[in-house]
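Pasted the sequence and its predicted model underneath.
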Amino acid sequence: MRQPPILKAISEGAHARAIRRPKDACPYPAQSPERRAWMEGYDGRSWKDGPDCPMADA
């Protein structure tokens, strides 16, 4: 069974992290949906989550 391109990119990113490849090893072009998916797989979280930022002092 063949995976859709986005799921394939997520799997590739997760695999890259598991085998300790650097994050800049992503083979997809900048700003592409596949690159975003690869990074999600590598980081283990959705890009929509965004980075954890400290809350500003009130």
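Received, thanks. Quick caveat, the model's predicted, so the values are computed rather than measured. Numbering: from 1, shown residues only.

Could you use CA atoms for every contact and neighbour count after this?
Fine.

buried stuff in the longest helix belonging to the chain?
For the chain, the longest helix by residue count, based on DSSP state H, is helix 5-18. For helix 5-18, a neighbour-count test (16 or more other CA atoms under 10 Å) marks 8-14, 16-17 as buried.

Tabulate these (JSON lines), appending distance to E34.
Shown next, in JSON lines, are the buried residues of helix 5-18 (distance: CA to CA, whole Å):
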{"residue": "K8", "distance to E34": "9"}
{"residue": "A9", "distance to E34": "6"}
{"residue": "I10", "distance to E34": "8"}
{"residue": "S11", "distance to E34": "11"}
{"residue": "E12", "distance to E34": "10"}
{"residue": "G13", "distance to E34": "10"}
{"residue": "A14", "distance to E34": "13"}
{"residue": "A16", "distance to E34": "14"}
{"residue": "R17", "distance to E34": "16"}
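
this is the other structure I want to compare:
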Amino acid sequence: MSETADFLYKTTDYYHPESERCIRFDDPDLDIEWPDLGVPLSLSEKDRAGCSFKAAEFFGKS
């Protein structure tokens, strides 16, 4: 992470690895214009295995 930044997030329950999901950061349907940092990306295996937004499991009201 960083020596100068705090990373905070809120959860509704204790960590449950079986409920964890990952969507690819570069999914074209999300259309996020990430800045070019001029260095190769270093992705975790979990991030490399992320699914597309369209294929992601939906949680919530339909």
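Thanks, I have the structure now. The model shown is predicted, which means the values in this text are computed figures rather than measured ones.

So after superposing, what's the score?
With the length set by TM-score structural alignment, normalised by the length of the first structure, the two chains reach a TM-score of 0.26; 31 aligned residues with a CA RMSD of 3.9 Å.

still on that earlier bit, tell me the first helix or strand C-terminal of the longest helix of the first structure.
Next helix or strand after helix 5-18 of the first structure toward the C-terminus (DSSP states H and E): helix 33-43.

Which residue, other than its chain neighbours, is closest to A37 of the first structure?
I10 (5.0 Å; CA to CA, 6 or more residues apart in numbering).

picking up where we left off before, which helices and strands sit right next to the longest helix of the first structure?
Judged by 3 or more CA pairs under 8 Å, 6 or more residues apart in numbering; DSSP states H and E, helix 5-18 of the first structure is in contact with helix 33-43.

Point out the other helices and strands that the helix it packs on packs with.
Using 3+ CA pairs under 8 Å, 6+ apart: helix 33-43 of the first structure touches helix 5-18.

got the angle between the helix it packs on and helix 33-43?
40 degrees (axes from the mean of the first three to the mean of the last three CA atoms, to 10 degrees).

For A18 of the first structure, see how far away the residue nearest to A37 of the first structure is.
Relative to A18 of the first structure, I10 of the first structure is positioned 12 Å away (CA to CA, to the nearest Å).

Repeat that for R36 of the first structure.
18 Å.

before we move on, what about Y42 of the first structure?
8 Å.

isn't D43 of the first structure right next to H15, touching?
No. Counting by CA atoms under 8 Å, D43 of the first structure stays clear of H15, with 10.8 Å between them.
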